[in-house]
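here is my input; please provide its structure:
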Amino acid sequence: MARILYIEDETDIGEWVKQRLTEKDHDVRWLSSGEMAGRYIQESDIVILDVMLPGLDGFSLGKRIKKEKPDLPILMLSARTAVEDKLEGLSFADDYVTKPFHPDELVARVDVLLRRFDKQDELLQFQHLTVNTQDLHITNRETEEEIQLTGKQYHIFRYFLRHLNQILTKEQLYEGVWNEQYIEGDKTLMVHIRHLREKLEKDPAHPTIIETIRGIGYRVRK
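This is a model prediction of the structure:
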């Protein structure tokens, strides 16, 4: 069973889609606009999102959702069939279905996305740390203490884990985590990495987990 956040303002379509998904044992929360979507993003396993919504349109809402929770799959629904619309939707969403569609096709596409994003827990060892890459639960094996990360620390370290063994520039890291263009001389990333090292490294002054690649950026190696 998956927890589905379904945002659709057309009552007839919304009712039969919710019914069909519920028949497949999914827990469906159906909203007629994106106004309240933020309350349910973190507890959802997948989002089904219509493009034409009152207020904030589906494209803008979908981009917001991906920024807040990048690992949450999004399936777009739209009557728009133009290639340009599909390309815009697929620039952030994980699938794009045009109306009209058969309910069994929608259910099948939902199942495919859920399988794609249902990654088994993977434990990685980084020197004295054990990291569960699914929920980013970090444990110091020597002290058996859990290490808690703040919001930006969490997103920075998750970005490193998605790019293990790769040298990442400051620009890549900043734009990947903040979704904004990096401005040369900005110390924000450096400050967050310093605080992150204070939590993860045995000796933050001589880091061996988050390595500095002089003149380029940073790397986390497995």
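
for the rest of this, base every contact and every neighbour count on C-alpha atoms.
Fine.

can you name the element that comes right after the top helix by length along the chain?
When the chain is parsed with DSSP state H, its longest helix is helix 103-117. As assigned by DSSP states H and E, the chain's next helix or strand after helix 103-117 is strand 123-126.

for that following strand, buried residues please.
Residues of strand 123-126 classed as buried: residue 126 (neighbour count, 16 or more other Cα atoms under 10 Å).

let's see this one next to it:
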Amino acid sequence: MVHVLYIEDETEIGSWVTKDLTERGYEVTWLRSGEGIEKYIQTAHIVILDVMLPGLDGFSIGRRIKKEDGDLPILMLSARTAVEDKIEGLHFADDYLTKPFHPDELTARVEVLLRRYQKNDDTLKLQHLTIYTKDMRTVDNDTGIEIHLTGKQYHLFQFFIRHLNQILTKEQLYEGVWGESYIDGDKTLMVHIRYLREKIEKNPAKPTIIETIRGIGYRVKL
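Presented below is the predicted three-dimensional model:
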């Protein structure tokens, strides 16, 4: 699961951002200031950082984080719209989003940064699997054996990896993988997901990688 370190002192915006990201499948640690951030940096996949904070401001905290872990992506949030403030933030941060903002835009920017970070790393750890993102090879860490996915299994898993943490409807999956409109009642997608689970899940009867979201579709969470 993706761990978001979120630093924001405003209770109202902090509450709804934390709630929204949690509902989207992220693990969120919400801090009201930069105090005590050191113990969370090692486990965080991304930092969302407000500029106006009590004590040290977001610019100072962001520089400290980058000094400790230069590969940890930082998304700055601020009500400041001046170009000078954005430039200062982007000297160390990976993106800068001004308030107010829509939660969908925040999530989209988070996902772009996560993909960029994963791309640089070239590997993705997903429970007992290691996925080499350049050529989409999948290895079972328990056995050290590469899992061979064929045809639609490969393209289906690739589509899930490109949309980590997103709840994908049957329509989105079918159109994204088959390139056709989904017809209600068609079992093709369900059958292929069953075959895919048989190859990548430890227990296909109780899947933990490809989650079924009842009444909606499926999700793969990091």
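
how about the longest helix of the first structure: buried residues?
Residues of helix 103-117 of the first structure classed as buried by neighbour count (16+ other Cα under 10 Å): 103, 106, 109, 110, 113, 114.

roughly how far does the last one sit from residue 71 of the first structure?
Distance, residue 114 of the first structure to residue 71 of the first structure, using Cα to Cα, to the nearest Å: 11 Å.

please apply the same query to the second one.
Separation of residue 106 of the first structure from residue 71 of the first structure (Cα to Cα): 20 Å.

again with the fourth one
In this view, residue 110 of the first structure and residue 71 of the first structure are 15 Å apart by Cα to Cα.

one more: the first one?
Plainly put, residue 103 of the first structure is 25 Å away from residue 71 of the first structure if you go by Cα to Cα.

on that earlier part again, where does the longest helix of the first structure end up in the second structure?
Aligned by TM-score structural alignment, helix 103-117 of the first structure falls on residues 103-117 of the second structure.

mean per-residue distance, that stretch versus the first structure.
Its match in the first structure and stretch 103-117 of the second structure itself, once the structures are fitted together, sit a mean 0.5 Å apart by mean Cα distance after the TM-score superposition for the first structure.

where do the strands sit along the first structure?
Secondary structure of the first structure (DSSP state E): strands at 3-7, 27-31, 46-50, 74-78, 95-98, 123-126, 129-132, 137-140, 145-147, 168-169, 210-213, 217-220.

now distance to residue 39 of the first structure too, for those, in TSV please.
Below are the strands of the first structure laid out as TSV (distance: least, Cα to Cα, whole Å):
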stretch	distance to residue 39 of the first structure
strand 3-7	10
strand 27-31	11
strand 46-50	13
strand 74-78	16
strand 95-98	23
strand 123-126	30
strand 129-132	26
strand 137-140	23
strand 145-147	26
strand 168-169	33
strand 210-213	34
strand 217-220	33
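
any idea which of the ones you listed is most buried?
Scoring those by mean neighbour count under mean count of other Cα atoms under 10 Å gives strand 46-50 as the most buried, with a mean of 26.

which helices and strands does that strand pack with?
Counting contacts by 3 or more Cα pairs under 8 Å, 6 or more residues apart in numbering; DSSP states H and E, strand 46-50 of the first structure packs against strand 3-7, helix 58-68, strand 74-78.

can you lay out these as TSV showing distance to residue 43 of the first structure?
Formatted as TSV, those follow (distance: least, Cα to Cα, whole Å):
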stretch	distance to residue 43 of the first structure
strand 3-7	7
helix 58-68	12
strand 74-78	14
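
what's the closest of these to residue 152 of the first structure?
Proximity to residue 152 of the first structure (Cα to Cα) singles out helix 58-68 among those, at 11.2 Å.
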